[in-house]
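**Student:** I need the structure of the sequence given here:
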Amino acid sequence: MEITVTADGRLTWPGGDFRCVLGRGGVKADKREGDGGTPVGAWPLRRALWRADRLERPSTALPASPIAPDDGWCDEPADPAYNRPVRTPYPASHEALWREDGVYDVIVVLGHNDDPVVPGLGSAVFLHVARPDREPTAGCVALPLPDLLRLLEDCGPDTVLRVVEPTP
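**Tutor:** Predicted coordinates:
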């Protein structure tokens, strides 16, 4: 299955169509670490993560595992664990996956810059929960929790999320 995300903030797949939130830097064909851009390309959905203290396991055919309080994701290009999960405390720059704001209550890890990892080309690009005010992300794709849970029902190991460039 393919999920399509357009630069104007639409996410569509054979089962539906939702408004989504993108990176503060817009859609980027040349994604770089820290630019706030949502990368153009086709990204496999690797797995789902969720806060088991807040939600039941999402209904999905994706591999899924609960987030632990010490889970993080390295975003330091010079670190050997760049764009990989880490355990906190971690000495290099990283994102905490256990957050109080609910944004990472459900995370879908996208296969962006992971096979192979290239330092500086972007890290921690996820599909995750949108903030209630729909504030732009740091480069991820975000949906309100009910929409994200609905989408996950249709996702499996062969699902790809395609972010397309704006049409001129």
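**Student:** Could you use CA atoms for every contact and neighbour count after this?
**Tutor:** Noted.
**Student:** Now do the contacts for the most centrally placed residue in the chain.
**Tutor:** Nearest residue to the geometric centre of the chain (C-alpha atoms, centre = their mean): Phe126, 0.9 Å. When contacts are counted by C-alpha atoms under 8 Å, 6 or more residues apart in numbering, Phe126 is found next to Ile107, Val108, Val109, Leu110, Cys140, Val141.
**Student:** Among the residues you listed, the buried ones, what's the ChimeraX command?
**Tutor:** Buried members of these, defined by 16 or more other C-alpha atoms under 10 Å, are picked up in ChimeraX with:
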select :107,108,109,110,140,141
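**Student:** this one next, for a side-by-side:
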Amino acid sequence: MKVNYNLLGFTFILVRYMKKLTRLLLPFVCFCMAATASAREITARLPKSKQLMVVVTDGWNNLQGKIFVFNRVNHHWVLKFSNAIVVGTAGLAVGDGIIPFNLPGAPVKREGDKRSPAGVFTIGTAFGYGNKKDATWIKDHYVCASDTLICVDDSKSAYYNTLVRKDTAKTAYNSFEEMHLKKDYYKWGLFINHNSGKVVPGDGSCIFMHIWGNAAEGTDGCTAMTEANMLRVLHWINAKNNPLLVQFPIADYKKLRKAYGLPAVKL
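**Tutor:** Next up, the predicted model:
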């Protein structure tokens, strides 16, 4: 058989070249695969939800902002409505939500700092001054904020960051927040699951979405709006849709938005 030595030599050089190219490209390929896997892991951390509330402010120390309310339709977030809100008097701080965030330079939520928590949060019970029969339209668990209902903010108490009835609580607490006030702040509201599950003493407690005093009055750490807008949120929200609250300064929200599949918003 006649051997084509020119072709054989070319093949040998080509094989050596491909081996070198493979060695050069392998780290890049591995990096790309790791980045893709990392993106999948980030997305997987967000629970499936059909309802989303996005709250944004102009910065960590701003108390005024806006809420955007979305429904998920055919894998896309569709805006339902938006309105003005206020957050804590001192602004926002990184809180304890369903995803841990490490944002260099950002304040971290602490008990009594008058900052609202930034992050991604599930939604707890609805509450209000009316009896349950007055709130049958709410598609969520509902608690009547009677004179005996309190939220414990004593970080040393076993009831820290929970709603309890003063007449049934079995252990001590040294400080708490009344849930039935003379003003209408808690006439209608939602409990936000910040620092919930494995509660960390001192990381902040009793975070709500409720009625504001006015557009220039911040809260002690909650997110607030007009009564009409709070009622609109309560008519919209449905616990079966696993609603989420995402709350950040607008610049940080824009940096995180694509990685988490969140909708674009503008202040």
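**Student:** re earlier: now the residue nearest to the centre of the first structure: how far from Pro91 of the first structure?
**Tutor:** As judged by C-alpha to C-alpha, to the nearest Å, Phe126 of the first structure and Pro91 of the first structure stand 22 Å apart.
**Student:** Likewise for Asp154 of the first structure?
**Tutor:** For Asp154 of the first structure, the distance to Pro91 of the first structure - C-alpha to C-alpha - is 38 Å.
**Student:** got it, and Arg150 of the first structure?
**Tutor:** Counting by C-alpha to C-alpha, the gap from Arg150 of the first structure to Pro91 of the first structure is 37 Å.
**Student:** the more surrounded of these two?
**Tutor:** Each of Arg150 of the first structure and Pro91 has its neighbours counted (other C-alpha atoms under 10 Å); Arg150 has more, 15 against 9.
**Student:** Tell me which stretches of the first structure form strands.
**Tutor:** Ranges of strands in the first structure, per DSSP state E, are 2-6, 10-13, 16-19, 27-28, 38-39, 41-50, 64-66, 71-74, 85-87, 94-96, 106-110, 126-129, 141-143, 160-163.
**Student:** what's the third one aligned against in the second structure?
**Tutor:** Right, the one you point to is strand 16-19 of the first structure. Counting by TM-score structural alignment, strand 16-19 of the first structure pairs with residues 81-84 of the second structure.
**Student:** My guess is Thr88 of the first structure contacts Gly72. True?
**Tutor:** Yes. Shown here, Thr88 of the first structure and Gly72 form a contact pair, counting by C-alpha atoms under 8 Å, at 6.1 Å.
**Student:** Between the two, which is the more surrounded one?
**Tutor:** With neighbours defined as other C-alpha under 10 Å, Thr88 of the first structure and Gly72 compare such that Gly72 has more, 22 against 17.
**Student:** That one maps to what in the second structure?
**Tutor:** So, by TM-score structural alignment, Gly72 of the first structure is matched to Ile150.
**Student:** now swap in Pro136 of the first structure and tell me
**Tutor:** So Pro136 of the first structure corresponds to Gly218, using TM-score structural alignment.
**Student:** Excluding covalently adjacent residues, which one is nearest to that match?
**Tutor:** Spatially, and ignoring its direct neighbours in sequence, Gly218 of the second structure is nearest to Thr89 (4.1 Å; C-alpha to C-alpha, 6 or more residues apart in numbering).
**Student:** Show me what stretch 161-168 of the first structure is in contact with.
**Tutor:** By C-alpha under 8 Å, 6+ apart, stretch 161-168 of the first structure touches 2-8, 27-29, 38-45, 110.
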